[in-house]
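> Sequence and predicted structure below; questions after.
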Amino acid sequence: MANLVSVERASLALGTAQVLDGISLGVGGGDRIGVVGRNGGGKTTLLRVLAGIREVDAGRVARVGGLTVGVLTQDDELDPFATVRASVLGDLPEHVWASDPRIRDVLSGLLGGLDAPVVGGLSAPVGPLSGGERRRVALAGLLVAAPDLLLLDEPTNHLDVEGVAWLADHLVTRHARPDNAVVAITHDRWFLDAVATRTWEVDSGAVHSYEGGYAAYVLAKAERERQAGVVAERRDNLLRKELAWLRRGPPARTSKPKFRIDAANALIADEPPPRDDVELVRFATTRLGKDVVDLLDARITVGDRVLLDDVTWRLAPGERTGVVGVNGAGKSTLLRAIAGEAPLAGGRRTVGVTVRLAMLSQEVRELEAWAERRVIEAVEDVRSVVRFGSRELTAAQLAQRLGFTGPRQQTRVGDLSGGERRRLQLTRLLMDEPNVLLLDEPTNDFDIETLTSLEDLLDGWAGTLVVVSHDRYLLERVCDRQVALLGDGRLRDLPGGVEEYLRLRAAAAGGPAASWDAGRSAAAAAAAAAAASTTAALAGPGAASGSAAPGGDPSGGGTGAASAVSPAQAREARKAMARVEKQLARLSVREERVHAAMLAAATDHERVLTLNRELREIVDEREVLELEWLEAAEVIG
């Protein structure tokens, strides 16, 4: 298809920063493009250039005649006096939009249906809505209008896991046409993989294009950086030779050939400007004893609403749990109850003697007192010197590793970007060496580079970790277990992970219990459903008690019926577990081979896509086997 928008040698400077530097790119019909890059790197500016909102300083931007463009900005421009109906449906007659399945899908997915219960009804005024509700209304209006070019700036902000899955499915199955395109800035890597057919990385004024979503982007970027490393090493070797030659001989000799001096200067001039790399450092964790935090027969309420009723949750040493649920289900309140910041309406909370607890909230209120102070002072307030093994780092050295280099350390905290404040907030918490870490939406305001660094840090976390997040990639990456708040006063264990949560939500809504994830096979979905029903059958009559042991069902389901299993059934279950473990080992070997092949073929996009499909098949097969293993383990008890 022809390009809807063509950008040729475009340059744009904002102040002293060169945001776009001679870029050339195009958006064609059928494209679904994800835009990634560091905070402040120029992603939003690029979107504005594509939309025609901002003119470039040099170069040319061309659009096909009659192109309709819709833009979702991070700050909506809705009329506060308009109704939800007018903002979303405009002047469309009711018989038109009510009979259109695509529009009904938008109303159901973003607003809760024809009565729009999420935002208080279609007749509700926009003005009193919360920021998240206004953003849903703005996004719904764009999707109903279905412009030729849809430009989305962080569309998954304020959406829960279910909303992100719905949006990905809608963009791929209902919105996509050969004559339209979607360009979305996002830090949600699961969403990027589910939607994008191409990925743009905005970096230092350039835009690098990669085929495929996040997985293909990571592999291709690794290959590009490897090649750049080879070039840099060759340049460094040449530079060392030239500088060594220039230093040779008596100091008074000034008749060195000019071409040798020019060659050395050219090598030096070719050195790219240094970037402020981010390295979230792993602080020592205070020893954690056997007892951590227990909520015993806990009842948690907000006003007249009961969020949790008679629930027992014992956090275990080293437990890594992700919490999912719809917005307003009480996830943040649950974390605050664990931290002792929210009172219990019933039951009690006990804390181990050795527990040092830290909580990263969605707010950055603890930094408000430092708004007029410098970054370095905010770091030194916790500790001026920190120890890593046998080494000691000063607060200035630590701030440098966190991306606050040179003059940036002298910046007022109030002048930092949202991502920088969030990074500083997390660092101050970790410097106190907690052994229980509660993270409430930790991915807010983080770019992908910082998210990757955070995940690397959490991989080696020796304490207890509880994460509330709508970032499905993060949950599946760093947590060993997921639990859900479904609005029924219980805490539900999810042996099948986020995919099981989406099936439960679909079933509760009366819709088909189908997989939201296009990358999952029907076999995996069927096996997960079978495992869930088997678990429910094994739970027995005690399932309503609302208590859970570590690793068990927090809704009260357990293995109380395991004692009724015959010895023959137990032997068969053990054989099944042993067989599955062997198959999983073989799958791991296959997976390693595919990863190696993808790295070797990183520049061959078609080969990478083929291998990526093979990798998805391996993941699907592994999920089926893991669920089979869990089913057998439930039998044994």
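Good, I have the coordinates. What you see is a predicted model; the values in this text were computed from it and never measured. Residues are numbered from 1 along each chain as shown.
> CA only for contacts and neighbour counts going forward, please
Fine.
> Show me which residues of stretch 176-186 are buried.
Within stretch 176-186, the residues that qualify as buried are 176, 180-186, counting by 16 or more other Cα atoms under 10 Å.
> Can you get me the start-to-end distance on that stretch?
For stretch 176-186, the separation between the terminal residues is 18 Å (Cα to Cα, to the nearest Å).
> one step back: out of the buried residues of stretch 176-186, which sit inside strands?
In strands, judged by DSSP state E, the following of these are found: 181-185.
> Dump the buried residues of stretch 176-186 to a markdown table, plus distance to residue 147.
Conversion of these to a markdown table gives the following (distance: Cα to Cα, whole Å):
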| residue | distance to residue 147 |
| --- | --- |
| 176 | 11 |
| 180 | 8 |
| 181 | 9 |
| 182 | 9 |
| 183 | 12 |
| 184 | 14 |
| 185 | 17 |
| 186 | 20 |
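> Of these, which pair is most distant in space?
Within the buried residues of stretch 176-186, two members stand farthest from each other by Cα to Cα: 180 and 186, at 19.4 Å.
> Would you mind measuring from the closest residue to residue 112 other than its chain neighbours to residue 326?
For residue 112, ignoring the flanking residues on the chain, the nearest one in space by Cα to Cα, 6 or more residues apart in numbering is residue 118 at 5.4 Å. For residue 118, the distance to residue 326 (Cα to Cα) stands at 11 Å.
> next, the one to line up against it:
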Amino acid sequence: MAHLLGAEQLRLEYPTRVVFDDITVGIAEGDRIGVVGRNGDGKSTLLKLLAGRLEPDAGQVTSRRGVRIGMLDQGDTIDPELTVGAAIVGDRAEYEWAGDARVRDVIDGLVADLDWHARVGDLSGGQQRRVALAQVLVEDHDIVFLDEPTNHLDVEGIAWLAQHLGSRWSPSSGALVVVTHDRWFLDAVCTTTWEVHDRIIEPFEGGYAAYVLQRVERDRQAAAVEQKRQNLMRKELAWLRRGAPARTSKPKFRIEAANALIEDVPPVRNAVELQQMATARLGKDVVDLLDAGVRFGEREVLRDIEWRIAPGERTGILGVNGAGKSTLLKLVSGELEPTSGRVKTGTTVRIATLSQRLAELDEHGSRKVFEVLARLKSSYATGGSELTPAQLLERLGFTSAQLQTPVSDLSGGQRRRLQFLLVLLGEPNVLILDEPTNDLDTDMLAAMEDLLDTWPGTLVVVSHDRYLLERVTDQQYAVWHGGLRHLPGGVDEYLELRRREQRGDGPSTATATSPLGGAGVPTATDQAATDASAAASEPAPTRLAGAERRAREKELQSVQRRLDRVSSEQKAIDERLFAHDPGDYDGLRALGEARDALATEQDDLELRWLDLSEQLEA
């Protein structure tokens, strides 16, 4: 493949530290490179050096003559006086840019919901970021550098961006270098991974899954200094291999050695044990939303929400921006009262929310980290062991020296980690995570997921990070046109529903402000038309209707979840029977009685499931 750009013996030094020392890398036609590493190790700096936005102290960056380079920097800003259209296509005539399929695809995928003639300065920060990304992608570049392009994109937008970048060039042309903490995106787009660490760049073949495989092998061969990181990556690898084998199809090296590392690694979570612990701490009642609705003036955000959250339940919430996800979380946490229906909270429930903002740290601004910890409890139970707050901080990437740092001087990622720790030390039994991946690198995300694996409470997560949702939750729901829709097929089912809707197979969300009439945020008129159309197309009501039917549907889902749990418990008892001492007759009898009780319960649940199914189909 033809060479496009190269960097030789680059060195960059700041007054307090050396960022890079004698690094040499190259970019060729067809390269799709993902850059990972800890916060502060130089990922964004590397992109600026390669794109020519920053001069190295030593070494040089050279490119082939005529190579066109485009870059999206985290600090990029657009003239606030420009309109959206002028910022994206400049002064080109409409017939010129509208005839370009790539430009139309970018506008449809990123800014279809924005007013083409709106002033950029009047947009939100997230909307301005999407305009900046569109500005880069509409141009015909040979190399595209993207620094955190998935920020401010929802799950659907991230899926679109992955598809666009995958089809933007032929496999043997163009080049992409992307810095992102979105691990699903790395796997979907990249064929090479660069890890930036300790002033060097270490290349790996493949996307994130392949990077984990190779890094585990590298850590296995390293000394005991890397033992803690190795164990964490082994657990991550076990989930990748067991949960979605297709993710590891990219690496072209032998993986037998890496697979040998996980032969004795247990499942990521012992679902039965966590369910039992959660029930013991929470009791049977957690939070029940009963025909709950929320209306702000004339605008109805949520309606007829029926959701009975079970002990130990791990649920991910999906939905487009503005659909009502945060409003749903506030109903669960008690921050917001429903305008219709009611919310019932169990007496033993202790809810904590990891919010998008860092307001929890405001009161600690001048205190040092160790002083904040001294005000809290002395230990925390996780994974069957007791850890001190300092040990938890170390597990989340803090060094001993950073315990002396004032909270106000911490970086964004460090503040996020401290916020997460303070929430856990409060010992909640219901944890709500609202976009928890902000400001965290891939290592810290893996550390957070590792802690959540052994946390026995009820978990509700709203995140645009598809990898995190699939990793820490067991089921997903969508906030869908004001209601709550179960997604047995997970994120893939949600994306398919959105595609069908935009093709016209479902309710229309077209907006008049888009220059191409693409899908966007529905207007009140669109919603009224949608409701009328849906009402006209619905079949004649069955014997069960309204709240009664929804109650049956929710009970059916509850019965199905309980059947799954009973099946898991039966398998656990079967394994214990198989391994039990044949001479321990009392122990065998107790296990047999427990197995019989589960079988009886399973029979009763299956009968109830059939009864409910017949009522709903009548």
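Sure, I can see it. Just so it is clear, the model here is predicted, and its values are computed rather than measured.
> returning to that earlier point: what do residue 118 and residue 326 of the first structure both touch?
Counting by Cα atoms under 8 Å, 6 or more residues apart in numbering, residue 118 of the first structure and residue 326 have no contacts in common.
> Show me what residue 177 of the second structure aligns to in the first structure.
Structural correspondence for residue 177 of the second structure with respect to the first structure (TM-score structural alignment): residue 183.
> So residue 471 of the first structure versus residue 186 of the first structure, what's the distance?
In terms of Cα to Cα, residue 471 of the first structure sits 11 Å off from residue 186 of the first structure.
> Correction: the previous question concerned residue 297 of the first structure.
Between residue 297 of the first structure and residue 186 of the first structure the computed distance is 40 Å (Cα to Cα).
> Could you do residue 621 of the first structure as well?
Using Cα to Cα, one gets 29 Å for the distance from residue 621 of the first structure to residue 186 of the first structure.
> likewise residue 574 of the first structure?
Computed with Cα to Cα, the distance linking residue 574 of the first structure and residue 186 of the first structure is 45 Å.
> need the contact list for the spatially most central residue of the second structure.
The residue lying closest to the centre of the second structure (Cα atoms, centre = their mean) is residue 465, at 1.9 Å. Taking Cα under 8 Å, 6+ apart, we find residue 465 of the second structure in contact with 155, 182-184, 437.
> neighbour-wise, which of those leads?
residue 182 (25 neighbours; other Cα atoms under 10 Å).
> so what's that residue up against?
Under the criterion of Cα under 8 Å, 6+ apart, the contact list for residue 182 of the second structure reads 150, 442, 465-467.
> how about 10 Å then?
36, 148-151, 158, 208, 437, 440-442, 445, 464-468 (Cα atoms under 10 Å, 6 or more residues apart in numbering).
> Check residue 562 of the second structure too.
Residues touching residue 562 of the second structure, when contacts are defined by Cα under 10 Å, 6+ apart, comprise 556, 568, 601-602, 605.
> biggest separation within those residues, which pair?
Farthest apart among the contacts of residue 562 of the second structure by Cα to Cα are 556 and 568. That separation is 18.6 Å.
> higher neighbour count, these two?
More neighbours surround residue 556 than the other of residue 556 of the second structure and residue 568, with 20 against 15 (other Cα under 10 Å).
> what ranges do the strands span in the stretch 501-637 of the first structure?
For the stretch 501-637 of the first structure, applying DSSP state E, counting those that start in this stretch gives strands covering 547-548.
> Relative to the second structure, which residues correspond to stretch 351-368 of the first structure?
Matched against the second structure by TM-score structural alignment, stretch 351-368 of the first structure falls on residues 345-362.
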